[in-house]
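Participant: no FASTA, just this:
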């Protein structure tokens, strides 16, 4: 979430790319596979990275026919 210079209104809403929580303070920024992602906590970073590795493993398994 980005406040205006005078602090009276919001210029932009920023959400965690994993859980969707509004980010009031500086987010954790990570670039993976060319995508810039913003997270609210280390837990969300770890969870998203684990999910991405599981998806990649399943894709490799499907491409090789389960071998």
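Facilitator: Looks like it arrived, so ask away. These numbers come from a predicted model, not from an experiment.
Participant: all contacts plus neighbour counts: C-alpha atoms, from now on.
Facilitator: Fine.
Participant: how near is residue 49 to residue 61?
Facilitator: The spacing between residue 49 and residue 61, counted by C-alpha to C-alpha, to the nearest Å, is 18 Å.
Participant: go on, residue 45?
Facilitator: 24 Å.
Participant: Same drill for those two, tell me which one is more crowded.
Facilitator: Using other C-alpha atoms under 10 Å, the more surrounded residue of residue 45 and residue 61 is residue 45, with 20 against 12.
Participant: Neighbours of residue 59, how many?
Facilitator: Residues within reach of residue 59, counting by other C-alpha under 10 Å, total 13.
Participant: one more structure, for comparison:
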């Protein structure tokens, strides 16, 4: 049986999305927990730091890029 990856690095793909004037840049995807590490930037361009958000809370177009299968 194949060993599952604990995380998938996505920072090189430069995937970003905006929700409610806040921009999120995808850093890493955790398939077992179905969560993403994202870098948060507000409307003024100030970085707010990293957050861990649920896969279900991201837009459908981004889900297709993160998990293509």
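Facilitator: Cool, got the structure. Computed from a prediction, not measured in an experiment: that's the story for all the values here.
Participant: List the TM-score for the superposed pair.
Facilitator: The TM-score (TM-score structural alignment, normalised by the length of structure 1) is 0.26; 28 aligned residues with a C-alpha RMSD of 3.3 Å.
Participant: ok now do residue 49 of structure 1, which residues does it touch?
Facilitator: Applying C-alpha atoms under 8 Å, 6 or more residues apart in numbering to residue 49 of structure 1 gives no contacts.
Participant: what's the answer for residue 9 of structure 2, then?
Facilitator: Contacts here follow C-alpha under 8 Å, 6+ apart; on that basis residue 9 of structure 2 touches 27, 28, 29.
Participant: and which of those is nearest residue 53 of structure 2?
Facilitator: Checking the contacts of residue 9 of structure 2 against residue 53 of structure 2 by C-alpha to C-alpha gives residue 29 as the nearest, at 9.9 Å.
Participant: can you count the residues close to that closest one?
Facilitator: Neighbours of residue 29 of structure 2 using other C-alpha under 10 Å come to 24.
Participant: so it makes contact with residue 37?
Facilitator: Yes - counting by C-alpha atoms under 8 Å, residue 29 of structure 2 does reach residue 37; the two are 6.5 Å apart.
Participant: what about the helices in structure 1?
Facilitator: For structure 1, the helices defined by DSSP state H cover 42-63.
Participant: Check which helices and strands the helix or strand harbouring residue 52 of structure 2 sits against.
Facilitator: Residue 52 of structure 2 belongs to strand 47-54 when assigned by DSSP states H and E. Counting contacts by 3 or more C-alpha pairs under 8 Å, 6 or more residues apart in numbering; DSSP states H and E, strand 47-54 of structure 2 packs against strand 35-41.
Participant: Many thanks, we can stop here.
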